[in-house]
Structures are given as C-alpha cells and as structure tokens.
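> Output the structure for:
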Amino acid sequence: MNPGPVTSSPMIIMILVLSLSFKLLIYAFNKKLGRKIESSTLLATAQDAIGDVLTTSVVIMGLVLSQYTTLPLDGFIGVLIALYIIFSGLRLSLETINPILGEKPEKELADKIKKKILSYENIYGVHDLQIHNYGPAKTMATIDVEVPYDMNLVELHNLIDKIERHIREDLNISLVIHMDPINNTDERYLEVKKTVGEIALGIPHILSFHDFRYTGHSEDELIILEVVVDSRNTTEKDRTEIRKELERRLRSRFKTARIMITVDLDVAIL
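Next comes the predicted model:
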C-alpha cells in the first residue's frame, strides 16, 4: 500500500457542502413526519440521512485539515463515525423489533382499553394485556377478560364481539379477547380465592394473581393460579424460589389440595 497526499479544490468542497445541506433537509423532513405518524421506517430513513451528514462532514474536515497536517485525521474520525452508525443501526433494530414481538404497553393506552372493557355489563375484570404494533395503521392487542361462568354462550359471544368491534372503532386497535369464566357467587370459591390472594401477595415481588381456579372438595381439591412477579428486581432463580415458597405456604393452609402455580412476568401492564 502506498498512500498518497490528500488533495482537494474549492469546487469539491462546495459540492460536498451542498450535498450535506440536502441530507440535512431530508433528515429534518423524515424525522418530523416520522414522529407525527409514528413511522419507524421514516425515522430509520432520517437516521440514515444523519449518518450520511456525519460521513460527509468527516470528509470535508479531512480535506480541509489535510492541508495543515500529515496525520490521517479523516481515518481516525471515520472510525468514530463507523461506530456511531453501527450503534444507531442496532438501536433502530431494537426499536423496530420490540413493538412487533410485543412489549409492555403505555399506561395511558392500557388504562383506556381497561376502562372501555370494564364499562360493559358482565365483565368482572381484565388482565394479561399485550399490544403488538405493526406500524402506524396496524395495532393488534390481546387481553384476558373475566366473565360469568354460567352466562349463556351465545350472549357471551355476542358481548365479546361487540367489545372487540367498539375497541377497533374507538381506538383503532384490533383486539382479541380470551374469556376466563369466573364464579362470583359460590361462597367457598370466594373464601378460598381471598385466602390464596392474601398468601400470594404477602410474598415479596409478587405483584398480583389471576386465572384463579378452585374445584373439588376435601381430598379432591384443586387450586390453580398464575402470579405476576416483578421482572426487574428478580432473577430466574429468584422466581423459582418464589414459586416454591408460595406452594409451600398454600400446602400448609390447604393440606390435601393439589396446587398448580404458573409464574408470569410483568410484561403486561394490567
């Protein structure tokens, strides 16, 4: 390799500055429009444009400074710009992938969905809300809804259809509802649910519980529930110990019952 001296002319500098100006306009336009319509594609285009601006700026800087020093300044700065472009690409990839795979929804939007669903008769509660964003025009969500166990199936189906349709019309979200039948009239069921809830919520890092099931009598008792655990302040080992501790406490209280516990993370906001 035989590197030679870097040479330039005012015409080259002027063309590069003009190119840089156009790229700045493209960056500003795509960033403003991308934020307005929440388009990750336009934001990625804006990020690409600002990368070109930085690259062109390095070239101009190298051409100017090369007249005063023999150090390969453009090469050193070029390495820094390359690292910035790699970092930006990884960040944009994560920002694009997370909404598609499903991420914890914004509290304001979650509260709107919850309030809307709970406004209907025969809806006892909601949980496990997850939202998947496929761009500004396509948002899908899933949620579990607690309903009466003895409600007529046709009436229940019509109610769920109506809720899904109204959420789509009012919030522009394609919602899929999973029904959880709940017995809110049996005294024994309510008594056991209350006791299990007190035991579960008495264990650190358990935030809530849902999908509670209680069937049978005496030696045929079966208790099923899912507990939501704080994901930020626990490890996988901690969650295993939490499940074992909860099972131990429940077995101490319900000695003959079979107990099935599932641990959920707080990736959903409800």
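
> C-alpha from now on. contacts and neighbour counts both.
Noted.

> Walking through this structure, point out its strands one by one.
Per DSSP state E, the chain has strands spanning 125-133, 139-148, 174-182, 206-215, 222-229, 258-265. These are given in chain order.

> Redo these as JSON lines? Include distance to Leu25.
Rendered in JSON lines, the data for the strands of the chain read as follows (distance: least, Cα to Cα, whole Å):
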{"stretch": "strand 125-133", "distance to Leu25": "28"}
{"stretch": "strand 139-148", "distance to Leu25": "30"}
{"stretch": "strand 174-182", "distance to Leu25": "36"}
{"stretch": "strand 206-215", "distance to Leu25": "48"}
{"stretch": "strand 222-229", "distance to Leu25": "47"}
{"stretch": "strand 258-265", "distance to Leu25": "44"}
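
> all helices for the protein, in order.
10-37, 40-65, 73-101, 107-118, 153-171, 187-201, 236-253 (DSSP state H).

> hmm, back to that, Gly34 is nearest to which of the strands of the chain?
The stretch from the strands of the chain with the least distance to Gly34 (Cα to Cα) is strand 125-133; that distance is 14.9 Å.

> angle of that closest one against strand 222-229?
Relative orientation of strand 125-133 versus strand 222-229 (axes from the mean of the first three to the mean of the last three Cα atoms, to 10 degrees): 50 degrees.

> Pull the residues that contact strand 125-133.
When contacts are defined by Cα atoms under 8 Å, 6 or more residues apart in numbering, strand 125-133 is touched by residues 99-105, 110, 114, 118, 139-147, 210, 267-270.

> Please spell out the ChimeraX selection for the buried subset of these.
Buried residues among the contacts of strand 125-133 (16 or more other Cα atoms under 10 Å), as a ChimeraX selection:
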select :99,102,103,104,105,110,114,118,139,140,141,142,143,144,145,146,147,210,267,268,269,270
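
> buried sites along stretch 77-96?
In stretch 77-96, counting by 16+ other Cα under 10 Å, buried: Ile77, Gly78, Ile81, Ile85, Ser88, Thr96.

> show me the contacts for the nearest residue to the second one once chain neighbours are set aside.
Translated: Gly78. Once flanking residues are discounted, Gly78 sits nearest to Val58: 6.7 Å by Cα to Cα, 6 or more residues apart in numbering. If a contact means Cα under 8 Å, 6+ apart, then Val58 has Asp74, Ile77, Gly78 as its contacts.

> Now show me the structure for the sequence below, then we'll compare the two:
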Amino acid sequence: MLYGLKVSNKPADEKHQFGHGRAELIAAMVIGIMLATIGVEILAESSSNIWDKKLANYNAIAITAVITSIIVKELMAQYTFAAARKTKLQSLNADAWHHRTDSISSVIVLVGIFIGSKLWFMDSILAIIIAAFIFYAAYKIVRKSASDLLGESPSRELIKDVERISKKIFDKETNPHHFHIHNYINQKELTFHIRVPARMTAKRSHAIAKAIENRIRKKHNIEATIHVDPR
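Got it, this is the predicted structure:
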C-alpha cells in the first residue's frame, strides 16, 4: 500500500502526462485481492475443522491477545478511515477495511472462545461468517477501484451544475452534452460540448467556453475542456 502511494505521488513525465495517480487504485485492488485470499484460507480451514469435528482450545494468554487485537486493529481502522476521508485515497480506504476486517474477525473469535467449548462446531461456523465478511469487503474494494480505473460517467449532480454554470455565463441555451470524465486521482479531466449560435465569432465562443472552464475549475477542482458546436 505504501509503495502504491509512493508511486502515485510521482510527478507527470513524458510517458505518463497525467501523473501516476492511478497506481493508488492498483494498490487498493491488490489489497482487495489479498483480503479475498485470506477469506479463502479461512473458509478452507473452517470447513476442514467442521468435517474433522475439531474443537478449538484457548488459554488466558490467547484471550488477552484477541482482546488486544480487537482494540488495536479498530483504532488503526478508525485512524485510516479518517485519513482516507480526508485524502479521498482508495488505497487508504482499502487498508482501513483490512484493519476493520481484522478487528471484526477478532470479535467473532472472542465470541467463539466463550461458546465454542460447548458447541464444537461453533468456532468453525463463526470462521465462515468471518470469511463471508472479508469476501464482501474485498468485493467492495476491488469493485470501486476497478470502476475508477475503467472510468465512470459524470454524476448527475455535476452535469446539472455544469448546466447551471453555463446558463449563468451565457444567457442563451448552450445545451451541454457528450460528457466524459477521466479520474487520474491527482486530478480530474472533464470534456463536453456546448452549442452556440452559428453567427457567433470564434473569439466570442472561445471566451464563453474559457469562462465556463474556469468556473468549473474553481468550484469543482476539475480541469474542463469544452468543444464548441455551432447550431
């Protein structure tokens, strides 16, 4: 995860003109895949224990270790989630989920310690629940990262606001359309078309487009490129 963040912070170069921000998404996907692998291992072991009717045994040291793990991992999850919200980095969000799954897994293990001595299969059942939760977290992480890598459509809210900005700058209908947004993590690029009267000079239409682009950049921190279509 740290390596992914390091790469994503590299400046743009000749081969990567929009920077290396998407390396952070790849790091998040790797974390998601690692979580899924852990889920598979837990599921395989718990299924084997059910089949063999193995009873888990825990002593006071093990119980203390589990409780400590719950506290430490949840604190780490809270801190990393806060950092992810502040920086809006997918890899940090994925790492936070990694800590959260560890914390919840430890809670379920603790429950299993106290009831597993009476029900031999309960420890394995709880382990299967842990695996299911880990699979869900891994799915969310990989799905979000893959979606950002492949590219998403601009939100309806953004499109509506662009329409409002265009209307405010040019009082006639510009009909913004053909939107494309590219998320490079460190920056976002938005391209779309507007329509202007056919008799309008190129200088005037360019000035309108530039004013809209500047307003979008200032309000949304998005680099916009507008294509002008005469009507």
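
> Quick TM-score on the pair, please.
After superposition, the two chains reach a TM-score (TM-score structural alignment, normalised by the length of structure 2) of 0.65; 179 aligned residues with a Cα RMSD of 2.8 Å.

> who's in contact with the closest residue to Ile31 of structure 2 other than its chain neighbours?
Closest residue to Ile31 of structure 2 apart from its sequence neighbours, by Cα to Cα, 6+ apart: Ala94 at 6.4 Å. In this structure, Ala94 of structure 2 makes contact with Ala28, Ile31, Gly32, Ile141, judged by Cα under 8 Å, 6+ apart.

> Greatest separation within the residues you listed: which pair is it?
Pairwise distances among the contacts of Ala94 of structure 2 were taken by Cα to Cα; the largest, 8.1 Å, belongs to Ile31 and Ile141.

> neighbours around Lys218 of structure 2, how many?
Using other Cα atoms under 10 Å, the number of residues around Lys218 of structure 2 comes to 11.

> Now which residue in structure 1 aligns to Thr68 of structure 2?
Alignment of Thr68 of structure 2 against structure 1 is given by TM-score structural alignment, with Leu18 as its counterpart.

> one step back: for Glu155 of structure 1, find the nearest of the strands of structure 1.
It's strand 139-148; of the strands of structure 1, that one is closest to Glu155 of structure 1 (Cα to Cα) at 11.3 Å.

> Mean deviation, that closest one versus structure 2?
Relative to structure 2, and after both are superposed, strand 139-148 of structure 1 has an average distance of 1.7 Å to its aligned residues, where the measure is mean Cα distance after the TM-score superposition for structure 1.

> Could you point out the residues of structure 2 onto which that strand aligns?
Strand 139-148 of structure 1 corresponds to residues 188-197 of structure 2 when matched by TM-score structural alignment.

> which one of the buried residues of stretch 77-96 of structure 1 sits closest to Gly51 of structure 1?
When these are compared against Gly51 of structure 1 (criterion: Cα to Cα), the nearest one is Ile85, at 6.4 Å.

> Quick check: closest non-adjacent residue to that closest one.
Once flanking residues are discounted, Ile85 of structure 1 sits nearest to Gly51: 6.4 Å by Cα to Cα, 6+ apart.

> Determine which residue in structure 2 is aligned with the one you found, please.
Residue correspondence, TM-score structural alignment: Gly51 of structure 1 in this structure matches Thr101 in structure 2.

> Could you do Leu201 of structure 1 as well?
Aligned against structure 2 by TM-score structural alignment, Leu201 of structure 1 finds no counterpart at all.

> try Gly89 of structure 1
In structure 2, the residue matched to Gly89 of structure 1 (TM-score structural alignment) is Ala138.

> Ok, Val79 of structure 1 next?
Alignment note: Val79 of structure 1 maps to Ile128 in structure 2; criterion TM-score structural alignment.

> in which helix or strand would I find the residue nearest to its match when sequence neighbours are not counted?
Here the nearest residue to Ile128 of structure 2 in space, its sequence neighbours aside, is Leu43; by Cα to Cα, 6+ apart that works out to 5.5 Å. Taking DSSP states H and E as the criterion, the element that holds Leu43 of structure 2 is helix 23-52.

> can you state the direction angle for that helix and helix 90-116?
Orientation note: helix 23-52 of structure 2 sits at an angle of 20 degrees relative to helix 90-116 (the same axes, to 10 degrees).

> what's the distance between the spatially most central residue of structure 1 and Arg239 of structure 1?
The residue lying closest to the centre of structure 1 (Cα atoms, centre = their mean) is Glu103, at 1.2 Å. The gap separating Glu103 of structure 1 from Arg239 of structure 1 is 20 Å, by Cα to Cα, to the nearest Å.

> measure Tyr139 of structure 2 to Val107 of structure 2 for me?
From Tyr139 of structure 2 over to Val107 of structure 2 the distance is 21 Å, taken as Cα to Cα.

> Could you verify my assumption that the match of Gly89 of structure 1 touches Thr37?
No: at 9.2 Å, Ala138 of structure 2 does not count as touching Thr37 under the criterion of Cα atoms under 8 Å.

> If you map the contacts of Ala94 of structure 2 onto structure 1, which are still there?
Contacts conserved in structure 1 for these, using both residues aligned by TM-score structural alignment, their matches' Cα atoms under 8 Å: Ile141.

> Tell me the spatial nearest neighbour of the equivalent of His227 of structure 2 over in structure 1, not counting adjacent residues.
Residue correspondence, TM-score structural alignment: His227 of structure 2 in this structure matches His178 in structure 1. Closest residue to His178 of structure 1 in three dimensions, ignoring its sequence neighbours and counting by Cα to Cα, 6+ apart: Asp144, at 4.7 Å.

> How much space separates that neighbour from Ile182 of structure 1?
According to Cα to Cα, Asp144 of structure 1 and Ile182 of structure 1 sit 12 Å apart.

> how close does stretch 101-115 of structure 2 sit to structure 1?
After superposition onto structure 1, the average distance of stretch 101-115 of structure 2 to its aligned residues comes to 2.3 Å, using mean Cα distance after the TM-score superposition for structure 1.

> What is the burial count for Ile182 of structure 1?
Applying other Cα under 10 Å, we find 19 other residues in the vicinity of Ile182 of structure 1.

> which residues touch it?
For Ile182 of structure 1, the set of contacting residues under the criterion of Cα under 8 Å, 6+ apart consists of Glu146, Val147, Pro148, Tyr149.
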